[in-house]
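Engineer: Next comes the sequence, and after it the predicted model I'd like to discuss.
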Amino acid sequence: MTVDEYEAERDAGAPIDMLEYYFGAHGWAYERSGDDEIVATFQGSWAQYELRAIWRDDDNVLQFLALPDIRVATDKRPQTYETIGLINEQLWLGHFELWATSGLVLFRHAALIENDDGATLTLRQAETLVEAAIEECERFYPVFQFVLWADKTPQDAIAAALIETQGEA
């Protein structure tokens, strides 16, 4: 079943339920942890991503995380923090973080979901939430690799990874 078929069948639902429908429509592996959390995996161009959504009913906030399988060694953390700062300046929605305890890089954003029907998420909103996270991870994954593996400066890594090509091959 395609996303359009799911949307025709279901306009809106509880946030985690709607994400479950979205992941299922794409054929992605996912697992629910109760009514307030879901974890899925997605194979991107550069890596396999863990996608995690957590619903906070008390606040009507849906937190969405995308983990692009980047782990940073302690000696590379200063350059990575600088890289994240430069990347985050370019983002309109969400931000990258480096978790100090595990050294994991992740993309995170949250959505306040409050409307007259209660806390419901439309399939279009679910799609926007997920695709924005994936697009930013895909766009900036090479930047992190240049800093971590090629010892480029954050500025050089961003310049090298985000070159816009013109014309067709």
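Structural biologist: Yes, it's here.

Engineer: Going by C-alpha atoms from here, please, whenever you check contacts or count neighbours.
Structural biologist: Will do.

Engineer: Show me where the chain has its strands.
Structural biologist: Remark: strands assigned in the chain by DSSP state E are 12-13, 30-32, 37-43, 48-56, 61-67, 95-98, 105-112, 121-122.

Engineer: Counting by contacts, list what the longest helix along the chain packs against.
Structural biologist: Ranked by residue count under DSSP state H, the longest helix found in the chain is helix 123-149. Here helix 123-149 touches helix 15-26, strand 61-67, helix 77-88, strand 105-112, helix 154-161, going by 3 or more Cα pairs under 8 Å, 6 or more residues apart in numbering; DSSP states H and E.

Engineer: Now L93. Nearest residue, chain neighbours left out?
Structural biologist: H109 (6.9 Å; Cα to Cα, 6 or more residues apart in numbering).

Engineer: Included below, for side-by-side comparison, is a second structure:
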Amino acid sequence: MTLDEFEAARDSGAPIEMLEAYFTAHGWTHEKVGDDEIVATTDGSWAKYELRAVWREDDRVLQFLALPDIKVAVEKRAAIYETLGLINEQLWLGHFELWSSSGIVLFRHAALLDGQEDYHLSLDQVELLVETAIDECERFYPVFQFVLWGGKSPPEAIAAALIETRGEA
């Protein structure tokens, strides 16, 4: 999709249309759920991600969720809550949370569009919103797996998963 096509989507109004144009340009499966919500799926390195955006016009807020297909059993929730705290300290945009009713881990970010002309999203804003969510899910997915399946404590899982490699092998 060209910049002109993105601008045409932006000019159509709600932020959901801009996200729809972005998902289409990337060839991701997506579906609009009314005028104020869109759901897409994309494959990551570790999992398939459900991406969900909800536009709340009254608040002028676009909530963006990325669900990395992680479900936490009740007996592991205390460890995951500790893990979430350690992970969220490292994030500059958005946060991870655990939905207590379902045990689902997700990444959430909200974009306040107040003061912007007709509450439009720019191409840069859409890219930042979507790519940050996917990048953070990719970065921290192994941490959750180490805690849930690898028997590691949250600090051990973060240390093991976030090792920075230098040079080439």
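Structural biologist: Nice, thanks for sending it over. As the structure is a computational prediction, the values presented were derived from the model and not from experiment.

Engineer: Tally up the residues packed near the residue nearest to L93 of the first structure, please.
Structural biologist: H109 of the first structure has 18 neighbours, counted by other Cα atoms under 10 Å.

Engineer: That one -> the second structure?
Structural biologist: For H109 of the first structure, the aligned position in the second structure is occupied by H109, per TM-score structural alignment.

Engineer: ok, so what distance separates that match from D43 of the second structure?
Structural biologist: 20 Å (Cα to Cα, to the nearest Å).

Engineer: re earlier: redo the strands of the first structure as JSON lines? Include distance to G167 of the first structure.
Structural biologist: Putting the strands of the first structure into JSON lines (distance: least, Cα to Cα, whole Å) gives the following:
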{"stretch": "strand 12-13", "distance to G167 of the first structure": "41"}
{"stretch": "strand 30-32", "distance to G167 of the first structure": "39"}
{"stretch": "strand 37-43", "distance to G167 of the first structure": "28"}
{"stretch": "strand 48-56", "distance to G167 of the first structure": "30"}
{"stretch": "strand 61-67", "distance to G167 of the first structure": "32"}
{"stretch": "strand 95-98", "distance to G167 of the first structure": "31"}
{"stretch": "strand 105-112", "distance to G167 of the first structure": "31"}
{"stretch": "strand 121-122", "distance to G167 of the first structure": "37"}
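
Engineer: which one of those strands is the most hemmed in?
Structural biologist: With neighbours defined as mean count of other Cα atoms under 10 Å, the strands of the first structure peak in mean count at strand 61-67, which reaches a mean of 22.

Engineer: Pick out the residue nearest the middle of the first structure.
Structural biologist: With distances taken as Cα atoms, centre = their mean, the residue of the first structure nearest its centroid is A133 (2.9 Å).

Engineer: related to what we said a few turns ago, using TSV, lay out the helices and strands packed on helix 123-149 of the first structure together with distance to Q48 of the first structure.
Structural biologist: Listed next are these as TSV, based on distance: least, Cα to Cα, whole Å:
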stretch	distance to Q48 of the first structure
helix 15-26	15
strand 61-67	9
helix 77-88	20
strand 105-112	13
helix 154-161	19
